[in-house]
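Quick one: sequence and predicted model below, then my questions.
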Amino acid sequence: MNVTEHLPILQVVLPLASAPLAVLLRDRLAAFVLVLAATWAAFAISVLLWLQVGESGLISYAIGSWPPPWGIEYRVDALASLVLMLVSGIAAVVLPYSRASIEREIRPDKHYLFYAMFALCLSGLLGITVTGDAFNLFVFLEISSLSSYAMIALGKDRRSLVAAYQYLIMGTIGATFIVIGVGLLYIKTGTLNLADLGVRLQAMTSHRPVLAALAFLTVGISLKLAMFPLHQWLPNAYAYAPSAVSAFLAATATKVSVYALLRFYFSVFGETAVFQRLPMEDLMLVLALAGMFVASTVAIFQDNLKRLFAYSSVAQIGYSVLGISFDSVTGLTATIVHLVNHAVTKGGLFLLLGAVIAGMGGVTLARVQGVGRVMPLTSFGIVICGLSLIGVPGTAGFVSKWYLILAALEKGQWWLVFLIVLSSLLAVAYVWRFVEVAYFHAPRADLAGAREAPLALALPAWTLVAATLWFGVDTSLTVGSASRAAGQLLGIAP
């Protein structure tokens, strides 16, 4: 048997199988080693799949040897391979970090459950990305969501239970909209295969059930990706979850939801249904700009750094949606590049905030006064990630905003260029709030003896900080893969 032929299914099965085994072991060290091995294996597989797609193109894997569209198909193209590598790569970095961070944030008897939920969430996110079946996509979305609710609720702060409950309610509403949309598509076409749906819907773009399905899926996925104004679950979920969970979800969950939106819009419905039959271009433009400005403004007035950067995530999702609204290769390239760049930036940022919690006991602005003096490396890393959120040249965030500006110029929309730059100035304001308290105030007397983060926390965090700087200089991986993916989504590239 040639193992390389089965890489698409192994990508999902390995972390999925490790979850129940971790529960059966009921030992936190054994569970950690098992899930870590599955996570690193998934990352290695994703790299191999990305290389295979680059060499030979689309990979189609038929589950149980039933040919599509009769059986369930896993499909890996340029976009899917990039997102698979991003999700598994973030997981491979966050999981070693979590071993040290959850010692302080989760009760020891719950550690093995955390690792099991982490593995389930990872397998769900990978499944969403690799599946070529609409109903399977919904199932994997629920696997990742349910495990996310549990991980958020594991935090010691009682507010984490409320945050998990809010997320559950909003997520359930989103899931209901998605399954209704999938059901309408199945009734209309008789198939659930995404590629087959794309072919059959070409002649049905004006049919009302198809447009209703598009509307249901748009609202449902928008809830999952926290598009403004459907973002109410996100700030509390990120703020009160354990640090490792905040970092993992901020770097992966919303990114995979953007991927799902791209897949349905361009691979299933096509541009005609999305941007000609319905006024989605104008609607998404308005919602993107509202998210960019409103969420950034709210972030400025937050006193908890995790909530501050949670609202920043809502604003950054606005940039991704803005790229989609352009309906062009450059716009989609900007969206896909931003998925990667914001993932490494925000993942590194939340990992560093977890290190601050370990050293200072919290991340309120009052508590982290003078952190730049007692934890200089950690504070410097937060500043670097903040510069990336602003879009300073030399950081990953600059590349994303540069391609958004190019897409706006292609459309002749100079006013949008002005708004993109203006929204970045709001990011300067909320990043400056951290700089001010970290470097222009003396540490509190009871925290003056705080020390730099231990290596177990610092090394994973700085891995993502280094990626933030690297992707700001070398864009061959991010922009190269994103432009190929964008071309395929629009039917321009093979």
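It's in. Numbering: from 1, shown residues only.

all contacts plus neighbour counts: C-alpha atoms, from now on.
Fine.

how would you label the closest residue to residue 43 other than its chain neighbours: helix, strand or coil?
Using Cα to Cα, 6 or more residues apart in numbering and skipping the chain neighbours, the partner closest in space to residue 43 is residue 88 (4.8 Å). Counting by DSSP: H, G, I helix; E, B strand; the rest coil, the backbone at residue 88 sits in helix.

and residue 88, how many neighbours?
Residue 88 sits with 26 neighbouring residues when counted by other Cα atoms under 10 Å.

One more: residue 230?
By the measure other Cα under 10 Å, the count of residues near residue 230 is 19.

show me what contacts the residue nearest to residue 43?
Residue 88 makes contact with 39, 40, 42, 43, 46, 122, 126, according to Cα atoms under 8 Å, 6 or more residues apart in numbering.

repeat for residue 406
Per Cα under 8 Å, 6+ apart, neighbours of residue 406: residue 330.

in which helix or strand would I find it?
In this assignment (DSSP states H and E), residue 406 forms part of helix 396-410.

Below is structure B, check it against A:
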Amino acid sequence: MNEQLTILLVVIPLIAAPITALFKNKDIAWAITLLVSTACFVLSVIIMLDVIDGKHVIYELGGWRPPWGIEYKIDALNAFIALIVSGIATISSIYAKSSVEHEIDDSTIPLFYAAFQLCLLGLLGIALTGDVFNLFVFLEISSLSTYALISMGKHRKALTAAFSYLILGTVGATFFLIGVGFLFAASGSLNTADIAQRFETFAHMQLVETALIFMVLGIALKAAVFPLHSWLPNAYSQAPSAVSVFLSATATKVSIYALYRVLFDLYPVQYWVDMLMPQILLSLGCVAVIYGSYRAWQQVEMKRLLAFSSVAQIGYMIIGLALLNQNGLTASIMHLFNHAVIKATLFMGAGILLYRANTTDLGSLRGMGRDIPWSFAAMVIAGLSLIGVPGTVGFITKWYLLESAIETGQWIVVVTIVIGSVLAIGYVWKIVESLYFRSSRKVHIHAVESGDDSVGKTPIGMAVALWIGAGLCIFFGLNTDLSFDAATTAALSLLKQ
């Protein structure tokens, strides 16, 4: 039965997106999106529980056996990714109703939700497919819809951010496709398992090494791995708040997942170890942690601060991958989930500030935290999680990364994690200080109709979604069984232990 459930994760948003675009009623469009996201989340939970012990679920499209047909092969790793994507999509949908109505013209809201569902479709498709060309197709579906979503931001800068991301995203996709073409020329196959099984027969070809370089560069650009991150700060800070919430928690995580698949499932580990790729990735990850944290500390606008923080957090994931042991890879995979929850919560908080004050500039929000004590408390919980305070989701990741670094004698990683955590304290405190400890100032709010008191209240949907995120930061910080078991099973599978 679960074999059929896997394809429904892609089919449901594929069918719903064009239907949503046909409706002119924004409430119906939102309701369909929430229903689609929730359905995908429920299906992801069912599949996750089925494979968390190491089992595989395989679905062959059209009954065609691989390598001739497209295969969906579900294990603990991609089920975990599907769970993250669909779960964040559900929270984002709850949050989106009031946020989207505040930031986007009513006439384009149904199209917004249709693009949101297409983005969900693309991200889930990347997670599920076992075919490298099919992965490229879903990568482009998610990217094209993302460009449209970002361009719907309130200010003209959103168009510039979307165009910049389009150019760089197209370069990344082109690099990845060139790599897929080279690998197909060498192997005669596009199925991941088939290529891996016959790898020794064509491993000597120069095309194979070139293909790996192109694919890794393409994915690294999509994942905003330092120094290929320049599109991310503008994209996250200029996008509508609901889009920032969804993309910051899912898009780069799915790209990191694609990197796992290429490096561990498509190619033998020893092949790219001989190319010194772990050392390169480890160096880039360490620089990303310090650079991203430092740039975040420099920012005076909250969404841009959180965007640079994401560059640093991606660095932690890359470090875990490059350490090439069970603890490191487990930490890297866990951080996909932990950072998704943390960053979604923080961007939801930023969206509430934008809704209430029409700005996310920290200088203009002095004392605002005292006006929204409950929302501010949720943001503080997420901020403590970002630092890695014990009892929050961020702690367990850094703990396992430190264990892995000490185990392998990588003391530079230990120093990097300590410096990154100290800088995280700095930029989280910058938010807390501005919102709570600085003297209040009168915020000038424009484009509000006379007698409209809506900006004086936080909509219930936005508040509920924010506290779901904050609750998850605590719950999965204290109860790590699900995330740790799934990450450990996935790490062992990748390492073939």
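Done, it's in. In this text the structure is predicted, and so the values were computed from the model without any measurement.

ok, back up a step: tell me roughly how far the helix holding residue 406 of the first structure lies from the second structure on average.
Taken over the aligned residues, the distance from helix 396-410 of the first structure to the second structure averages 0.7 Å (mean Cα distance after the TM-score superposition for the first structure).

Average offset of the following helix or strand past that helix relative to the second structure?
Following helix 396-410 of the first structure in sequence order, the next helix or strand is helix 414-439 (DSSP H and E). By mean Cα distance after the TM-score superposition for the first structure, the fitted helix 414-439 of the first structure averages 1.3 Å away from its aligned residues in the second structure.

what does the residue nearest to residue 43 of the first structure align to in the second structure?
In the second structure, the residue matched to residue 88 of the first structure (TM-score structural alignment) is residue 86.

so where do the strands sit in the stretch 201-350 of the second structure?
Remark: strands of the stretch 201-350 of the second structure are absent; assignment by DSSP state E, counting those that start in this stretch.

actually the stretch 1-150 of the first structure, sorry about that
Remark: strands assigned in the stretch 1-150 of the first structure by DSSP E, counting those that start in this stretch are 59-62, 73-76.

Same list, those strands, but as CSV with distance to residue 416 of the first structure please.
Compiled in CSV, the strands of the stretch 1-150 of the first structure are given as follows (distance: least, Cα to Cα, whole Å):
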stretch, distance to residue 416 of the first structure
strand 59-62, 38
strand 73-76, 34
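
From residue 170 of the first structure, how far off is the residue nearest to residue 43 of the first structure?
26 Å (Cα to Cα, to the nearest Å).

repeat for residue 384 of the first structure
Counting by Cα to Cα - residue 384 of the first structure and residue 170 of the first structure are separated by 33 Å.

do residue 412 of the first structure as well
As judged by Cα to Cα, residue 412 of the first structure and residue 170 of the first structure stand 38 Å apart.

what about these two, which has more around it?
Set residue 412 of the first structure next to residue 170 and count neighbours by other Cα under 10 Å: residue 170 wins out with 20 against 11.

Excluding residues flanking it in the chain, which one is nearest residue 365 of the second structure?
Per Cα to Cα, 6+ apart, closest to residue 365 of the second structure is residue 435, 6.0 Å.

go on, residue 378 of the first structure?
residue 352 is the one closest to residue 378 of the first structure (Cα to Cα, 6+ apart), at 6.1 Å.

neighbours of whatever residue of the second structure lines up with residue 156 of the first structure, just the number please.
Aligning on TM-score structural alignment places residue 156 of the first structure opposite residue 154 in the second structure. Neighbourhood size, residue 154 of the second structure [other Cα under 10 Å]: 17.

show me the contacts for the residue lying closest to residue 154 of the second structure once chain neighbours are set aside.
Nearest residue to residue 154 of the second structure in three dimensions, chain neighbours excluded: residue 103, at 5.9 Å (Cα to Cα, 6+ apart). Residue 103 of the second structure makes contacts with 153, 154, 240, as judged by Cα under 8 Å, 6+ apart.

What of residue 174 of the first structure?
Here residue 174 of the first structure is in contact with 219, 220, 221, 222, 223, 224 (Cα under 8 Å, 6+ apart).

which position in the second structure aligns with it?
Under the alignment (TM-score structural alignment), residue 174 of the first structure pairs with residue 172 of the second structure.

just residue 241 of the first structure next, same as before
In the second structure, the residue matched to residue 241 of the first structure (TM-score structural alignment) is residue 239.

Also residue 198 of the first structure?
Aligned by TM-score structural alignment, residue 198 of the first structure pairs with residue 196 of the second structure.

what's the spacing between that match and residue 189 of the second structure?
As judged by Cα to Cα, residue 196 of the second structure and residue 189 of the second structure stand 10 Å apart.

Looking at the two, which has the bigger crowd around it?
When residue 196 of the second structure and residue 189 are compared for neighbours, residue 189 comes out ahead with 21 against 15, by other Cα under 10 Å.

The more buried one: what secondary structure?
Classification of residue 189 of the second structure using three-state DSSP returns coil.

pretty sure it contacts residue 67?
Yes - in terms of Cα atoms under 8 Å, residue 189 of the second structure counts as a neighbour of residue 67; the distance is 6.5 Å.

Can I get the strands of the stretch 1-150 of the first structure in JSON lines including mean neighbour count and distance to residue 368 of the first structure?
Listed next are the strands of the stretch 1-150 of the first structure as JSON lines, based on neighbours: other Cα atoms under 10 Å; distance: least, Cα to Cα, whole Å:
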{"stretch": "strand 59-62", "mean neighbour count": "19", "distance to residue 368 of the first structure": "49"}
{"stretch": "strand 73-76", "mean neighbour count": "23", "distance to residue 368 of the first structure": "44"}
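
Translate residue 112 of the second structure into the numbering of the first structure.
Checking TM-score structural alignment: residue 112 of the second structure goes with residue 114.

Give me the neighbour count for that match.
Other residues close to residue 114 of the first structure by other Cα under 10 Å number 26.

picking that back up, the helix holding residue 406 of the first structure: which residues count as buried?
Neighbour-count burial for helix 396-410 of the first structure flags 396-408 (criterion: 16 or more other Cα atoms under 10 Å).

and the match of residue 241 of the first structure, how many neighbours?
Neighbours of residue 239 of the second structure (other Cα under 10 Å): 29.
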